[in-house]
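*Asks:* here is my input; please provide its structure:
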Amino acid sequence: MVVVMQPGAEPQHVDAVVSRVEAAGGQAFVSRGVSRVIIGLVGDIDQLSTLDLAGLPGVGQVTRVSTEYKLVSREQHPDRSVVHVRGVPIGPDTVTLIAGPCAVETPEQTLASALMAQAAGATMLRGGAFKPRTSPYAFQGLGELGLKILAEVREETGLPIVTEVVSAHHVDMVAEYADMLQIGTRNMQNFALLQAIGEVGKPVMLKRGMTATIEEWLMAAEYIAQRGNLEIVLCERGIRTHEPATRNTLDVSAVPVVQRLSHLPVIVDPSHSGGRRDLVLPLSKAGIVVGADGIIVDVHPQPDLALCDGAQALVREDLEQLSRAVADLTVYVGRQPARRRWASAS
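*Replies:* The predicted structure follows:
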């Protein structure tokens, strides 16, 4: 069962709903979006149905939701959501380009990547300070030093930053620097991490697990929403199949499927799915045409020297082609390129 509060409902109205549910032996999880508050209820549905929650001040509607992912489902939120990251919209009316180095290596490399991305029309900067790697001997990232570099580059370029969190212990530290927190494919079902990120209140990018079903992906998003954060962007980054020709298989069908099931924005990652520079442009085109709300790509000024995923990183010439394709296809699908609309932090 879900309670949707009216726009502008006062905090005491939310508290009254929570108090009534808890007095009846149930649990109430409050999730706050930009325009409304949604309360997910857990307990005996028949008993909760007798509480007359719809009659309380500030309550918009009370509905039974048949899916397990109650808060991110379109059953109670039919309109698709827009997530703003420091003024940059990600949602159904725009196509948002997010670009930057897979891993932060040096201040010079990160700034060069950011300027390349910005020149191509990117309105957000991605960069990894913590890198969960298959091999324990691979580059694991610079940690907090990488976060400081990203923050310095943001000051110089104005680009909001999204960066990955790999441990619940690092959530508060990363949130001090980042505008958006990323959950990578390997941590999609790290439930303690999902819950910790849900409590921080920063926008979240949740990548699909490489072997996850769509339902599992949405259930992972529900963990974040249940802890109070509805500012979630889903990222289809390729799933593992039997085909070895590409690093992963970009599941373009997941975009429209998820958009029918959930109100959350959905973007695609053509870099980590294809794993090769020459595949990024065609996969980006496919993502935009199928309805993705944005794309996230790897950029590097010297890919041959990259400490992580250099084979898929775009160089200046690639970005010029990508920029033209994004501009043309954005118009074709009836959207606008995302632009930063205000300067205040999220």
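*Asks:* please count neighbours and contacts with C-alpha atoms only from this point.
*Replies:* OK.
*Asks:* which one is Leu193 nearest to, not counting chain neighbours?
*Replies:* Excluding its sequence neighbours, the residue lying closest to Leu193 (CA to CA, 6 or more residues apart in numbering) is Ala168, at 4.6 Å.
*Asks:* to what extent is Phe139 buried, counted in neighbours?
*Replies:* A count of neighbours around Phe139, defined by other CA atoms under 10 Å, yields 15.
*Asks:* same check, this time on Tyr332
*Replies:* 12.
*Asks:* and the spatially most central residue of the chain, helix, strand or coil?
*Replies:* Residue closest to the average C-alpha location in the chain (CA atoms, centre = their mean): Met205, at 1.9 Å. Per DSSP: H, G, I helix; E, B strand; the rest coil, the local secondary structure of Met205 is strand.
*Asks:* wait, it sits on Cys235?
*Replies:* Yes: between Met205 and Cys235 there is a contact under CA atoms under 8 Å: 6.6 Å.
*Asks:* before we compare anything, build this one as well:
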Amino acid sequence: MIVILKKDAQKAKIDSLLHTIDAWGLKANYSKGDETTIIGLIGDTSKVDTDSLLANEIVSDVRRISEPYKAANRRFHPEDTVVDVGGVKIGQGFFSVIAGPCSIESEAQLTTIAKSVKQSGAAFLRGGAFKPRTSPYSFQGMENDGLKLLLAAKKMTGLPIVTEIMSETQIEDFEDVDVLQVGARNMQNFRLLKELGKTRKPILLKRGLSSTIEEFLMSAEYIMAGGNPNVILCERGIRTFETMVRNTLDISAVPLLKRQSHLPVVIDPSHAAGIAWMVEPLSRAAIAAGADGLMIEVHNNPKEAKCDGAQSLTPESFDALMGQVAARAAFEGKVMSRHG
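*Replies:* This is a model prediction of the structure:
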């Protein structure tokens, strides 16, 4: 349920209404935009008397929301959310590129890639320390040692870092990580999502391999319902019957998510196709569709990569791509975010 306030509503009367909503045992999501001020009611609103609300002198309209996701719903929050990570912004016209290796393999490897992606204009450094793999015999990442290397690369370059968290028991270990990534396999790890909701860390939430848009937004809702509004949605391709690509990039998810939700949307073209040469055309498509950023895998020696080398760009090809990305983002009226 949303309560639309009149433009001239006084703060004291708004506070009184918020207090009343709290007394009903409901959460109130207050959203003040340039044109409209909305209070979203979260909880069991079936017994709320809409006529009583409409009788309030500062209330313009009351509407019930049919979608099960509330905090993530654009009707609760008409303005685009901007997630600010140490001054680097994603959303509402700010376009960011997250780049780095699929998995951290050594200090030399990570240092080389971190320096190159920063020089090319990446706003964030990504790197997998803990790797959930389909096969138990595949490289699982350097784990805590990899996390230490990533933090060292952050200190060296100044780039905010993005890495995947596997369990709620790791939250304390990830204290100095700027953006916590929830991978596709963990999108419905509700125990993890609830704990992440208790933090204020920005969360990069990846869509599950076979998840619907509604299921995706409901996972975001778990985080936001816990009190953490800093969620970035990441479309990374879904499983279909097609076998010539690793996954099928659901480019339609971008405008659909932007219509249904106020959260920023990032595209991962590397995991979508699993083929390096397809990263560039899929990146162009993502920008044209209205995405707020890209997440791209870069490796200094893809042929020798321990994880996903076939989809990784070399630093040289990433640099060339960034020239295109900057031009196309500007054409779409977006501002490239860059650290420093």
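*Asks:* related to what we said a few turns ago, distance of the residue nearest to Leu193 of the first structure relative to Ile183 of the first structure?
*Replies:* 11 Å (CA to CA, to the nearest Å).
*Asks:* where exactly do the strands run in the stretch 51-200 of the second structure?
*Replies:* Using DSSP state E, counting those that start in this stretch, the strands found in the stretch 51-200 of the second structure span residues 59-63, 83-85, 88-90, 94-100, 124-126, 161-164, 179-182.
*Asks:* so where does the closest residue to Glu68 of the first structure other than its chain neighbours fall, helix or strand?
*Replies:* What sits nearest to Glu68 of the first structure in space, not counting adjacent residues and going by CA to CA, 6+ apart, is Met219, at 7.3 Å. Under the criterion DSSP states H and E, the helix or strand holding Met219 of the first structure is helix 214-226.
*Asks:* how far off centre is that helix?
*Replies:* The chain centroid and the centroid of helix 214-226 of the first structure are separated by 12 Å, computed with CA atoms, centre = their mean, to the nearest Å.
*Asks:* burial measure for Arg259 of the second structure, as a count.
*Replies:* 14.
*Asks:* ok, it - contacts?
*Replies:* Listed by CA atoms under 8 Å, 6 or more residues apart in numbering, the contact set of Arg259 of the second structure reads Arg74.
*Asks:* switch the cut-off to 10 Å
*Replies:* Listed by CA atoms under 10 Å, 6 or more residues apart in numbering, the contact partners of Arg259 of the second structure are 73-75, 78, 253.
*Asks:* now do Cys307 of the second structure
*Replies:* 101-105, 128, 131, 133, 138-141, 299 are the contacts of Cys307 of the second structure under CA under 10 Å, 6+ apart.
*Asks:* now with 7 Å?
*Replies:* Shown in contact with Cys307 of the second structure (CA atoms under 7 Å, 6 or more residues apart in numbering): 102-103.
*Asks:* repeat for Arg341 of the first structure
*Replies:* Residues near Arg341 of the first structure by CA under 7 Å, 6+ apart: 87-88.
*Asks:* just Arg240 of the first structure next, same as before
*Replies:* By CA under 7 Å, 6+ apart, the contact set of Arg240 of the first structure is 210-211, 248-249.
*Asks:* hmm, which of these are the buried ones?
*Replies:* Among these, those classed as buried by 16 or more other CA atoms under 10 Å are 210, 248-249.
*Asks:* in three-state terms, label Val297 of the first structure for me.
*Replies:* The local conformation at Val297 of the first structure, judged by three-state DSSP, is strand.
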